[in-house]
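Asks: my questions concern the predicted model and sequence given below.
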Amino acid sequence: MTQVEFELACAALKQLKGPVSDQDKLLVYSYYKQATQGDCNIPVPPATEVKAKAKWVAWNQNKGMSRMDAMRFYIAKVEELKKKEAAQGL
């Protein structure tokens, strides 16, 4: 996997028309952050900030994952979402 393939997957994700589940959004977000920034480097948001906390938890679960592995998982997830959308005929 290369940086170019990762960037193409980032662009492809923006082109999806169908609904993406919150769980899939968090997974894609967590791989993107791990691939672009490495391990989670921000403090835990307060529990009252539900969305921010969910994003933090998702990203932090990838702690120790290499950037290249995160790119691979990101690309694979985007491909899965593209296939799901194609199967729905959107």
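Replies: The structure has been received and is ready for your questions.

Asks: hey, let's count contacts and neighbours off CA atoms from now on
Replies: Will do.

Asks: so for the longest helix seen in the chain, what gets flagged as buried?
Replies: Assignment by DSSP state H gives helix 67-87 as the longest helix of the chain. Buried residues in helix 67-87, defined by neighbour count with 16 or more other Cα atoms under 10 Å: 67-68, 70-75, 77-78, 81-82, 85.

Asks: let's have the residues you listed in TSV, adding distance to residue 3.
Replies: Formatted as TSV, the buried residues of helix 67-87 follow (distance: Cα to Cα, whole Å):
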residue	distance to residue 3
67	10
68	9
70	11
71	8
72	10
73	13
74	12
75	11
77	16
78	15
81	20
82	19
85	24
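
Asks: what about residue 19, which helix or strand?
Replies: Secondary structure assignment for residue 19, by DSSP states H and E: no helix or strand.

Asks: next up, a second structure to put side by side with the first:
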Amino acid sequence: MKANTLEEAVALTKKFTSKPSNEELLKVYSLYKQASEGDNEEERPTGFDFVAAAKYNAWLALKGKSKEEASSDYVELVNKLSEKYI
């Protein structure tokens, strides 16, 4: 089963039977945010919320990537991960 659109790829992630690594999850998250919202314009998280900071930084690293390119990269990554986690 391969996803062709952002929506299909999101649905495919819900079928994963085991959890991807934190690094893989950050990549999936950041590509999804870039594809759906564009550049990260949110405030940097403060304090000791390391998960929020990692997510913020992963998304910020994609600044300037078009929504279309991020969407394509997201679908490609989810299809690749689905081979390991479904």
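Replies: Structure received. Just so we're clear, the structure is a prediction, and the values are computed from it rather than from any experiment.

Asks: roughly how far apart are the residue nearest the centre of the first structure and residue 85 of the first structure?
Replies: In the first structure, the C-alpha closest to the average C-alpha coordinate belongs to residue 28, at a distance of 1.5 Å (Cα atoms, centre = their mean). The gap separating residue 28 of the first structure from residue 85 of the first structure is 16 Å, by Cα to Cα, to the nearest Å.

Asks: ok, and the closest non-adjacent residue to residue 56 of the first structure?
Replies: residue 44 (6.6 Å; Cα to Cα, 6 or more residues apart in numbering).

Asks: tell me the SS of the one you found?
Replies: coil (DSSP: H, G, I helix; E, B strand; the rest coil).

Asks: for residue 54 of the first structure, see how far away it is.
Replies: 10 Å.

Asks: now swap in residue 81 of the first structure and tell me
Replies: 21 Å.

Asks: give me the buried positions along stretch 33-48 of the first structure.
Replies: Quick answer for stretch 33-48 of the first structure (16+ other Cα under 10 Å): 33-35, 38-40.

Asks: how far is that stretch from where the chain is centred?
Replies: 13 Å (Cα atoms, centre = their mean, to the nearest Å).
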